[in-house]
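K.L.:
Next comes the sequence, and after it the predicted model I'd like to discuss.
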Amino acid sequence: MTRPYRSVLYIPAANARAMEKARTLSADAIIFDLEDAVSPAEKETARELLSQALLADYGGRARIVRINGLDTQWGESDARAFAHGGDAVLVPKVSRSADVDRVADLVPETPLWAMMETAEGMLNASEIAAHPRIHGMVMGTNDLAKELNARFRADRLPMMAGLGLCMLAARAHGLVILDGVFNAFKDDAGLRAECEQGRDMGFDGKTLIHPAQLEIANRVFAPSEDELDLARRQIAAFDEAKGQGRGVAVVDGRIVENLHVATARDTIARAEAIARLGA
């Protein structure tokens, strides 16, 4: 992962003011949404507004464009319009690798990301993640819950099978993977708990629906001072052990091997990437 994706904020592409404000927010990435957040009557206007907005400087924030599906009257025009705009094109409702092929033909160079939000997509997650044009996955938990006829639970038990399948697929193929949104944007405790759950599962960050959610996501998905301290001590102890001809070290009563050192270096690298972003 070359850049942090702790907080990824959805912005409606029909809202010029919101897109301008996004340039000042502490989001690691922006998803400019041409799909669900834009009414049919605004689709064409939103495409034009977004084309202009992407000419502006968004600093180190990743700019991801979620297009409409190619099964709609707007999808093909969206794909062609942003084939060379933004840092990635997010393909909605990817259920199989063939869905990616269709967009890849229209977007020959820009990285593609997949919205994982259908039951079929969960079952085909490995096939989708293996597609050579896919660089990231975004969980669409609202659409998935609707398709599953699942009830809301704070522990997200109905989502676990799908979340786990996509996580395995993303990690097997070296992709970025983002957790789904938390709808109750005024419930800080609930958001924090869900961010912590996603972080502990291994997600790189969380998609968000409101700027008020940025601070919590940024904090939860960033390495803590305690984690950084431990990482540094593990690396130092292991280096010392190697210098003495030993293959393992002990830190805080726990064995430290090569795999722990690799994780420690990744932790430090994430912190450094966040610092470079200035957030």
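P.N.:
Sure, I can see it.
K.L.:
For the rest of this, base every contact and every neighbour count on C-alpha atoms.
P.N.:
OK.
K.L.:
what about residue 130, neighbour count?
P.N.:
The local packing of residue 130 (other Cα atoms under 10 Å) involves 17 other residues.
K.L.:
so it makes contact with residue 173?
P.N.:
Yes - here residue 130 lies in contact with residue 173, judged by Cα atoms under 8 Å, at a distance of 6.2 Å.
K.L.:
Please identify the buried residues of stretch 95-112?
P.N.:
For stretch 95-112, a neighbour-count test (16 or more other Cα atoms under 10 Å) marks 95-97, 99-100, 103-104, 106-107, 110-112 as buried.
K.L.:
ok, now how distant is the residue lying closest to residue 50 once chain neighbours are set aside from residue 178?
P.N.:
Distances taken as Cα to Cα, 6 or more residues apart in numbering place residue 13 nearest to residue 50, at 5.6 Å, with adjacent residues excluded. Residue 13 is 20 Å from residue 178, where distance means Cα to Cα, to the nearest Å.
K.L.:
next up, a second structure to put side by side with the first:
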Amino acid sequence: MQNVAHPYRSVLYIPGSKTRALEKAQGLPVDAIIFDLEDAVSPDEKVAARELLAETLRTADYGPRKCIVRVNGADTAWGADDLATFIDVAPDAILLPKVEDTATVADLAARVTGDTKIWAMMETPRGILNAAAIAAAPKMEGFVMGTNDLAKDLGSRGRAAMTTSLQLCLLAARAQGLVCVDGVYNAFKDDDGLQAECMEGRDMGFDGKTLIHPAQVAITNAVFGPSTEELELARRQIDAYEQAKADGQGVAVVDGKIVENLHVETATRLLAKADAIKLLEGA
């Protein structure tokens, strides 16, 4: 079961090389930010971006938003220095790209200190097949689905072709209590398409979605946040079940449907998520 202490409805990628974007992100209503040093930064900007981002995270205030840094891979010219720098900076998490086994996770886990956690990009066939082992690695906290890279490696067209991969990662994440966020929706001006994909990801079980543009935040937060109707039903389910127990019954009935302990657990998690969102937005 995933941790509900902090919501991850909206997880926005921000290029580590863009000063204005780094400043603007401090006021965006997102639950988490992935500060990207990998795909969003050109090779000739990577060193400067690392220095800029390190100084920004040491001095800027991102409030309650979780700060996650995606470093370059260990097999690149920048990966080792990225890790050394951000192990020292100690963001909330370091996101490793193209994780395929537990080796890179274990190496980083042995080096990070304090409260910094490890997240993994799940974006290659080998990584997907090893998801269960990766999820169980030390200091792992979250999976990010890299659907663009995965589609490229699979040679697939359309989201339906990735259903098995998405579900395997969700299963692995839930088995270990990790956060698991869906991949990006590339057409950032297509609100209807974004909403549909968010709803699909929510119904599959994802905690939220990674985003490429601030314009996508409002829809994503709304879809992955509990609705008024859902919260009202959750409260009625809990009340009815408690009354049934008081009457010596093992189940209750709400709106013509059986309510058992498992439904109460789901309802309780939903209310806890709503409380966490209120705290985040209030802060």
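P.N.:
Sure, I can see it. Please read all numbers here as calculations on a predicted model, not as lab measurements.
K.L.:
what's the burial count for the residue nearest to residue 50 of the first structure?
P.N.:
Around residue 13 of the first structure there are 28 residues (other Cα under 10 Å).
K.L.:
residues in contact with the counterpart of it in the second structure?
P.N.:
Correspondence of residue 13 of the first structure to the second structure, assessed by TM-score structural alignment: residue 16. Residues in contact with residue 16 of the second structure (Cα atoms under 8 Å, 6 or more residues apart in numbering) are 22, 35-37, 40-41, 49-50, 52-53.
K.L.:
Show the residue spans covered by the strands in the stretch 101-250 of the second structure.
P.N.:
For the stretch 101-250 of the second structure, the strands defined by DSSP state E, counting those that start in this stretch cover 117-122, 140-145, 179-182, 208-211.
K.L.:
Same list, those, but as JSON lines with distance to residue 240 of the second structure please.
P.N.:
Converted to JSON lines, the strands of the stretch 101-250 of the second structure look like this (distance: least, Cα to Cα, whole Å):
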{"stretch": "strand 117-122", "distance to residue 240 of the second structure": "39"}
{"stretch": "strand 140-145", "distance to residue 240 of the second structure": "35"}
{"stretch": "strand 179-182", "distance to residue 240 of the second structure": "30"}
{"stretch": "strand 208-211", "distance to residue 240 of the second structure": "30"}
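K.L.:
and residue 153 of the second structure, which of those is closest to it?
P.N.:
strand 117-122 (12.1 Å; Cα to Cα).
K.L.:
matching residues in the first structure for the closest one?
P.N.:
Counting by TM-score structural alignment, strand 117-122 of the second structure corresponds to residues 111-116.
K.L.:
And for stretch 142-154 of the second structure?
P.N.:
The aligned range for stretch 142-154 of the second structure is 136-148, by TM-score structural alignment.
K.L.:
which one of the contacts of residue 16 of the second structure has the most neighbours?
P.N.:
In these, the most neighbours by other Cα under 10 Å go to residue 37, 27 neighbours.
K.L.:
For that residue, give me its contacts.
P.N.:
When contacts are counted by Cα under 8 Å, 6+ apart, residue 37 of the second structure touches 15-17, 46, 49-50, 69-72.
K.L.:
From these, which land in helices?
P.N.:
If you go by DSSP state H, the contacts of residue 37 of the second structure have 46, 49-50 in helices.
K.L.:
Out of those residues, the closest to residue 148 of the second structure would be?
P.N.:
Relative to residue 148 of the second structure, the closest of those is residue 46; by Cα to Cα it sits at 21.5 Å.
K.L.:
Check the alignment and tell me where residue 71 of the second structure lands in the first structure.
P.N.:
Counting by TM-score structural alignment, residue 71 of the second structure lines up with residue 67 in the first structure.
K.L.:
go on, residue 48 of the second structure?
P.N.:
In the first structure, residue 48 of the second structure lines up with residue 45, judged by TM-score structural alignment.
K.L.:
I'd like to know how far that match sits from residue 106 of the first structure.
P.N.:
Taken as Cα to Cα, the span from residue 45 of the first structure to residue 106 of the first structure is 21 Å.
K.L.:
same thing with residue 55 of the first structure?
P.N.:
Per Cα to Cα, residue 55 of the first structure is found 21 Å from residue 106 of the first structure.
K.L.:
Can you name the residues that contact residue 270 of the second structure?
P.N.:
With contact set as Cα under 8 Å, 6+ apart, residue 270 of the second structure has these partners: 226, 231, 234.
K.L.:
With residue 209 of the second structure instead?
P.N.:
Each residue near residue 209 of the second structure by Cα under 8 Å, 6+ apart is listed here: 8-11, 181-184, 198, 201, 220.
K.L.:
what residue of the first structure matches up with it?
P.N.:
Taking TM-score structural alignment, the alignment pairs residue 209 of the second structure with residue 206 from the first structure.
K.L.:
On the three-state scheme, the aligned residue in the first structure for residue 272 of the second structure is what?
P.N.:
The equivalent of residue 272 of the second structure in the first structure is residue 269 (alignment by TM-score structural alignment). Following DSSP: H, G, I helix; E, B strand; the rest coil, residue 269 of the first structure is assigned to helix.
K.L.:
Residue 269 of the first structure: neighbouring residues, count only.
P.N.:
By other Cα under 10 Å, 17 other residues sit near residue 269 of the first structure.
K.L.:
again with residue 151 of the second structure
P.N.:
So residue 151 of the second structure, with other Cα under 10 Å, has 18 neighbours.
K.L.:
Tell me which residue of the first structure lines up with residue 26 of the second structure.
P.N.:
The alignment partner of residue 26 of the second structure in the first structure, by TM-score structural alignment, is residue 23.
K.L.:
Report the separation between its match and residue 16 of the first structure.
P.N.:
Per Cα to Cα, residue 23 of the first structure is found 12 Å from residue 16 of the first structure.
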